[in-house]
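Student: Generate coordinates for the sequence data below:
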Amino acid sequence: MMLSKEIYSIEYKIKHLILYSVLIIPVCIFYRELTSEYFVYNSDLFNYQNFFDHEVYWNTLNRIQSQGLSVTSLNNDLGISLLYILFIKFFSLFGITNILDISFYINIITLFLVYKTYTDVCYILKLKGKTWLFFFLEFQLLYFAQLIGKDLFTILFFLIVLKLLLMNRYKEILFWSVVFFFVRIQLLVFGLLVLYLSYGDFRKRILISYILTSLIGGYTAVNGNLISKESMGNGFGSYVLYINSEYYYLGNLLLNPIRILQFLLDIFLSFNIYTDGKIDVAKILRIPILIVLTFHLKYIIYFFRKDFSLNNDLSQIVIVIISFLLTWLMNPTVNARYIMLIVPILLLLLRYRKLQIN
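Tutor: As a prediction, this is how the structure comes out:
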């Protein structure tokens, strides 16, 4: 598929610049009210910023600057920290040294690229109207657009890969997979899976990919140190890690089906907006788009019953979603935030399927 000439027109650019400006207003308000006064304690709110990850990256960044880079420190915190060292040096040329401001500007630019790529994919799939507007219900982007983080970069990468896949530009997928490897190590695996699943017997290749990614995920969780202890949570993920350690790295292979159910449960627990007696802002921000997905539930069921193969016009979107699932199941932790990364792609799938059925 090719991009329509319409997206290169002045009218198209002006229209989406206006829409993007509307998107930026709540992001700026969110930043002013909850981020610019960083770490000011709010007794009524919980999880209104991803403080934990920000601190991990900030500490890693400072450690690299003071002690130098060590190959043994390779993990998912390293790449984003190195990128922000470059960003800090760049913005310091203009007298901007506050890390909160620097991360905000980077996130605003990334959000624009996310929106631009999303609308490009909509044009390729001939999706307009409500599909564009539903993007503005993804309020979790407000959360992702604050502090140092990898999530906006990750969403951008998923959309870039889908766009290139729809245009049959496979070499560029490989190129961007290598580039985004420095943001999240898993993204290289994701890109390779997308390319692998694009050829041959789809079902057979899914099975092979599941076995390989499960075993590799189990091994790296135990020996690879790709996820720092600071980034690891507790609970069922710790049990999976135990099985991997004691039983030949079989934890992911055996327990991934349960972990998929955990992901789904964690997502819909967002409708309970309280955590430890406080209002959980991250959960509230997920609810609008989750309501949209809930109203599309019958198309999710229809998809798994009718379209789970490469013999249909949804094949490229299916490949991206399956590749995401296989890749993120390599991670021993379960967090609803991870599922929100693929929501724009899932929304495109369901909207496309709905319009075809109707």
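
Student: going forward, measure contacts and count neighbours with C-alpha atoms only.
Tutor: Will do.

Student: and Ile211, how many neighbours?
Tutor: A total of 17 residues lie near Ile211 under the criterion other Cα atoms under 10 Å.

Student: Which residues are in contact with it?
Tutor: Residues near Ile211 by Cα atoms under 8 Å, 6 or more residues apart in numbering: Leu253.

Student: Could you do Leu348 as well?
Tutor: Counting by Cα under 8 Å, 6+ apart, Leu348 has contacts Cys122, Thr131.

Student: and it, how far is that from Ile109?
Tutor: 22 Å (Cα to Cα, to the nearest Å).

Student: element containing Leu61, please.
Tutor: helix 51-67 (DSSP states H and E).

Student: Now do the buried residues in that helix.
Tutor: Phe51, Asp53, His54, Val56, Tyr57, Trp58, Thr60, Leu61, Ile64 (16 or more other Cα atoms under 10 Å).

Student: next structured bit after the longest helix belonging to the chain?
Tutor: The single longest helix within the chain, with elements called by DSSP state H, is helix 99-124. Downstream of helix 99-124, the first helix or strand assigned by DSSP H and E is helix 130-135.

Student: Quick one: list the elements packing against that following helix.
Tutor: helix 99-124, helix 343-357 (3 or more Cα pairs under 8 Å, 6 or more residues apart in numbering; DSSP states H and E).

Student: again, 6 Å this time
Tutor: On a contact count with 3 or more Cα pairs under 6 Å, 6 or more residues apart in numbering; DSSP states H and E, helix 130-135 meets no helix or strand.

Student: List the buried residues in that helix.
Tutor: Thr131, Trp132, Phe134, Phe135.

Student: so can I have a markdown table of these showing distance to Ile291?
Tutor: Converted to a markdown table, the buried residues of helix 130-135 look like this (distance: Cα to Cα, whole Å):
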| residue | distance to Ile291 |
| --- | --- |
| Thr131 | 14 |
| Trp132 | 16 |
| Phe134 | 11 |
| Phe135 | 13 |
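
Student: closest to Phe202 among these?
Tutor: Thr131 (28.2 Å; Cα to Cα).

Student: so what's the closest one closest to, chain neighbours aside?
Tutor: Arg351 (6.7 Å; Cα to Cα, 6 or more residues apart in numbering).

Student: Count the residues that sit near that neighbour.
Tutor: 22.

Student: Let's compare: structure for the following, please.
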Amino acid sequence: MALHESMLEEFGLGPVWVRRRSGAGSAGTLADDAVGQPAARTDEAGLASALPPRNADGSRAPAPPLRTVETLQTAPPLTQQVETPRAVQPPTQDVEPVDASASFAQNIEAPRTPTSPPRTADATRTPASSPRTAEPPQPPADYFDAPPFDDLPWLDDDPVAPSTPAAIEPPADTHTLDWPTLADRVANCQLCRLCERRTNTVFGVGDREADWMLIGEAPGENEDKLGEPFVGQAGKLLDSMLRAVTLARDSNVYIANVIKCRPPGNRNPEPDEVARCEPYLQRQVALVKPKVIVALGRFAAQSLLKTEASIASLRGRVHQYEGVPVIVTYHPAYLLRSLPDKAKTWADLCLAKKTYREALDALGVAQGGN
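Tutor: Purely as a prediction, here's the structure:
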């Protein structure tokens, strides 16, 4: 059987041979009606199919190519890459300031809850993460990863070796200065590089004959603009803390910082900056003559006490700085974010108040409202 005939039979389209009857009841033979004419043959179901016509020599012509009833068409592969639309950024909103002066134990920032992926312009959500299809581009050989603007080094055209804390020594007469001369010396100080980017020096504020002295770390952005320590929300909370122990910023309290100029980006002051600025603080303590000092924050406590101990290990004890009792507690800016530690700060203030009364008793001074 030819190949094309077998394929026709496989699909149920092949010829069905039947016997023809000639005359009455005689057995017929398989034959065609005429040479070159297809003979019609009918199967039991009544379906007819035609064979190819015969040639003059009796052979059949080749059958036409097979055509199936249905052709499976495969969709062409997707060649266009669909660009994922960028997520629509929500409009920025100004954060409403927290009123820290209302209560010492309030105004805590609520914890943030995880949010769903942002919606794109067509209201679909962007996937949380997508697999990488290629390695990230490598920077060229001469690529220089510059630090943030606030941390750019102060260098000349010809770089020189960094100076050590002993390269520029503070004036030796700092311990002899009075208040006006000391304030003028701080305002014009150029002992370290912090002077290059400051707006104002932050000398100190309060009663210069106070019994209480509060010492913080360094000025922030608002303090640098106004030239006064502890302003803004942290300053309001500090005022509330002082009222809790019957004190006020301008009454029986003097507030100062370890560093008088704002470090770029509010970073921690470096050791050489602390070494060059510390004589000013020492002279302020000597002029105020406080009965008790409250160190606000880890950096202020470590700078005053010359230690690397944690603030948790320094709290709850009485330390000494220049012969004055020192109580360590948390910074007001930290308390704005930590509600449980406000109770610990209240305990520290009570310890400071107790230490102050003991200092008055030792001097034989009659105690007042504090």
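
Student: Report the TM-score for the pair.
Tutor: Once superposed, the chains reach a TM-score of 0.23 (TM-score structural alignment, normalised by the length of the first structure), with 133 aligned residues with a Cα RMSD of 6.5 Å.

Student: re earlier: just the buried residues of helix 130-135 of the first structure now: which is nearest Leu156 of the first structure?
Tutor: Phe135 (13.4 Å).

Student: and the gap between that closest one and Tyr338 of the first structure?
Tutor: Taking Cα to Cα, one finds Phe135 of the first structure at 18 Å from Tyr338 of the first structure.

Student: counting contacts, what elements does the helix holding Leu61 of the first structure pack onto?
Tutor: Helix 51-67 of the first structure packs on no helix or strand, going by 3+ Cα pairs under 6 Å, 6+ apart.

Student: go again using 8 Å as the cut-off
Tutor: helix 78-92.

Student: Now do the buried residues in the helix it packs on.
Tutor: Leu78, Gly79, Ile80, Ser81, Leu82, Tyr84, Ile85, Phe87, Ile88, Phe91.

Student: residue ranges for the helices of the stretch 251-358 of the first structure, please.
Tutor: 251-268, 281-295, 297-306, 315-328, 336-340, 343-357 (DSSP state H, counting those that start in this stretch).

Student: Of all these, which one comes closest to Leu113 of the first structure?
Tutor: From those, taking Cα to Cα, the stretch that ends up closest is helix 343-357, at 13.5 Å.

Student: Run the angle between that closest one and helix 99-124 for me.
Tutor: For helix 343-357 of the first structure against helix 99-124, the angle by axes from the mean of the first three to the mean of the last three Cα atoms, to 10 degrees is 20 degrees.

Student: Next, the angle from helix 343-357 of the first structure to helix 315-328.
Tutor: Using the same axes, to 10 degrees: helix 343-357 of the first structure against helix 315-328 is 150 degrees.

Student: Please identify the buried residues of helix 343-357 of the first structure?
Tutor: Buried, per 16+ other Cα under 10 Å, within helix 343-357 of the first structure: Val343, Pro344, Ile345, Leu346, Leu347, Leu348, Leu349, Leu350, Arg351, Tyr352, Arg353, Lys354.

Student: what's the nearest residue to Leu304 of the second structure if we skip its chain neighbours?
Tutor: Here the residue nearest Leu304 of the second structure, using Cα to Cα, 6+ apart, is Tyr321, at 6.5 Å.

Student: before we move on, back to that, just say which of the helices of the stretch 251-358 of the first structure is most tucked in.
Tutor: Sort the helices of the stretch 251-358 of the first structure by mean neighbour count, taking mean count of other Cα atoms under 10 Å, and helix 315-328 sits at the top with a mean of 21.

Student: just checking, what packs against that helix?
Tutor: Checked by 3+ Cα pairs under 8 Å, 6+ apart, helix 315-328 of the first structure has helix 151-166, helix 186-197, helix 202-223, helix 343-357 packed alongside it.

Student: repeat that for 6 Å
Tutor: Counting by 3+ Cα pairs under 6 Å, 6+ apart, helix 315-328 of the first structure packs on helix 186-197.

Student: Who are the packing partners of the helix it packs on?
Tutor: Counting by 3+ Cα pairs under 6 Å, 6+ apart, helix 186-197 of the first structure packs on helix 170-180, helix 315-328.

Student: among those, which is nearest Phe304 of the first structure?
Tutor: When those are compared (using Cα to Cα), the closest one is helix 315-328, at 10.2 Å.

Student: what's the angle between the closest one and helix 186-197?
Tutor: Using the same axes, to 10 degrees: helix 315-328 of the first structure against helix 186-197 is 140 degrees.

Student: What lies in contact with helix 315-328 of the first structure?
Tutor: For helix 315-328 of the first structure, contacts defined as Cα atoms under 6 Å, 6 or more residues apart in numbering pick out Phe190, Leu193, Val194.

Student: list the contacts for the last one?
Tutor: Contact analysis of Val194 of the first structure by Cα under 6 Å, 6+ apart lists Ser323.

Student: roughly how far apart are it and Asp280 of the first structure?
Tutor: Distance from Val194 of the first structure to Asp280 of the first structure, by Cα to Cα: 35 Å.

Student: for Leu348 of the first structure, same thing?
Tutor: From Leu348 of the first structure to Asp280 of the first structure the distance is 27 Å (Cα to Cα).

Student: again, but for Gly217 of the first structure
Tutor: 31 Å.

Student: Of those two, which one has the most company?
Tutor: More neighbours surround Gly217 than the other of Gly217 of the first structure and Asp280, with 27 against 19 (other Cα under 10 Å).

Student: Would you check how far apart the more buried one and Val179 of the first structure are?
Tutor: 21 Å.

Student: Which parts of the stretch 201-350 of the second structure are helices?
Tutor: Counting by DSSP H, counting those that start in this stretch, the helices of the stretch 201-350 of the second structure are 221-226, 232-244, 271-288, 298-305, 311-314, 332-335, 340-363.

Student: In CSV, list those along with mean neighbour count.
Tutor: Supplementary listing: the helices of the stretch 201-350 of the second structure in CSV, determined by neighbours: other Cα atoms under 10 Å:
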stretch, mean neighbour count
helix 221-226, 17
helix 232-244, 20
helix 271-288, 18
helix 298-305, 21
helix 311-314, 14
helix 332-335, 19
helix 340-363, 16
